[in-house]
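Visitor: Below are the sequence and a predicted model for it; my questions follow.
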Amino acid sequence: MIRQLTYHPVFLRTGVAIRQLLLRFALSLTLVFTTLFFTNTTVAYYRNFYQIRETGQSMTMIVQRTERTLVGKGTQKSRAKLFRYQAVFQFRNQERTMPVSKGLYESLKPGDPVMVLYGAEQDGFIPANDPADHRHLITPLIFWVVFVVTLLVPIPRGF
């Protein structure tokens, strides 16, 4: 008797369909905002990099030290480790860091001079001869691919 009062096959089908539609909408909205966030971050990086490249003031800085930090959670068994390389120097009585390429990192030693470009508007430094770090493109490209694929997947009948 209780089963007859609580069970109704039409309610269950439409209730599940509505929940699936709401879940799909929420996940799509999250995916859109995440994709836009990473795209905006990447565009800002390249905009700042190329503005400093074009209008930056050339300077020579003395390297105090170099730093290598592991990107992400690397395991000891993992062979493919990604590192972020930086050079540390003094500028206007402040310790400043600048991203450098692996090649420049390996050649720099404390006390070595390095040519940099300083962007006053961005208050940032880039090495004078290093290219942009194209690893910044990977994350937004992955999210754009996932976003496009989810747009191409048809909504099942019954919605």
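Guide: Here it is on my side, so go on. Residues are numbered from 1 along each chain as shown.

Visitor: contacts and neighbour counts: CA atoms only from here.
Guide: Will do.

Visitor: who touches Gln57 in this structure?
Guide: With C-alpha atoms under 8 Å, 6 or more residues apart in numbering as the criterion, the residues that contact Gln57 are Leu117, Tyr118, Gly119.

Visitor: the helices in the protein, which residues?
Guide: 2-6, 9-55, 102-107, 138-152 (DSSP state H).

Visitor: ok, and here's another one to check against it:
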Amino acid sequence: IFIDEIDTLAPARGKFIGDSGVSDRLVGQLLTELDGLRDCTQILLVGATNRPDALDPALLRAGRLDLQIKVDLPDQAGRLAILKVHNQGRPLQAVNLKDWASRTEGWNGADLALLTNQAALAAIRSYSAKGIKSPKKIRITNAHFTTAYNALMSQKQSHNFK
């Protein structure tokens, strides 16, 4: 069982005022259910969060979610590997993925996948505007990556992200 953003389901109890204790009761019920999973040896529960500090400490006790694995943001080599995977088989023309790996410090794998997909869409739009309909003629260029990068950076800044 995978629970993404488990911090929203099991926030530290006692921190919410004005919700009539609903959050605390929900966390308590979740902990009870997790305790019931001990006898289910065929079930593995995995929770993911980017805010481990917001989790209720009881959730991390032995027998519940007792193994924690921190996954950091990829370094430049990791970003390059991610970019290579997401661009494998794509018609790149004069795109230096190493340069893009360098320019995207602080980006995660989903951000990089979005960058490559947006660059591909920019290429499709560009070729379509020129009346070129054959997919075999489309090439994704550095200019398309720049268009995608600028759009994503604008979105990140408007959402106060780094």
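Guide: Cool, got the structure. What you see is a predicted model; the values in this text were computed from it and never measured.

Visitor: Can you give me the TM-score here?
Guide: Put the two chains on top of each other and the TM-score (TM-score structural alignment, normalised by the length of structure 1) is 0.23; 69 aligned residues with a C-alpha RMSD of 5.6 Å.

Visitor: of the helices of structure 1, which approaches Val63 of structure 1 most closely?
Guide: With C-alpha to C-alpha as the measure, helix 102-107 is the member of the helices of structure 1 nearest Val63 of structure 1 (10.7 Å).

Visitor: Could you list every helix and strand in contact with that closest one?
Guide: When contacts are defined as 3 or more C-alpha pairs under 8 Å, 6 or more residues apart in numbering; DSSP states H and E, helix 102-107 of structure 1 packs onto strand 83-91.

Visitor: And for the strand it packs on, what's in contact with it?
Guide: Residues from elsewhere that reach strand 83-91 of structure 1, judged by C-alpha under 8 Å, 6+ apart: 61-71, 95-102, 105.

Visitor: ranges for the strands of structure 2?
Guide: With DSSP state E applied, structure 2 shows strands at 2-4, 46-48, 92-93, 140-141, listed in chain order.

Visitor: do you know which of those lies nearest Arg25 of structure 2?
Guide: Of all the strands of structure 2, strand 2-4 sits nearest to Arg25 of structure 2, with 18.4 Å by C-alpha to C-alpha.

Visitor: Can you give me the buried ones in the helix ranked longest in structure 2?
Guide: Of all segments of type helix in structure 2, defined using DSSP H, the longest is helix 109-129. Of the residues in helix 109-129 of structure 2, those scored as buried under the neighbour-count criterion (16 or more other C-alpha atoms under 10 Å) are 109, 112-124, 126-127.

Visitor: residues in contact with Thr39 of structure 1?
Guide: If you count contacts by C-alpha under 8 Å, 6+ apart, then Thr39 of structure 1 has Pro140 around it.

Visitor: quick one: it and Val149 of structure 1, what's the gap?
Guide: Relative to Val149 of structure 1, Thr39 of structure 1 is positioned 17 Å away (C-alpha to C-alpha, to the nearest Å).

Visitor: Setting aside sequence neighbours, what's the nearest residue to Thr35 of structure 1?
Guide: Using C-alpha to C-alpha, 6 or more residues apart in numbering and skipping the chain neighbours, the partner closest in space to Thr35 of structure 1 is Phe143 (5.4 Å).

Visitor: list the contacts for Thr14 of structure 1?
Guide: Contacts of Thr14 of structure 1 by C-alpha under 8 Å, 6+ apart: none found.
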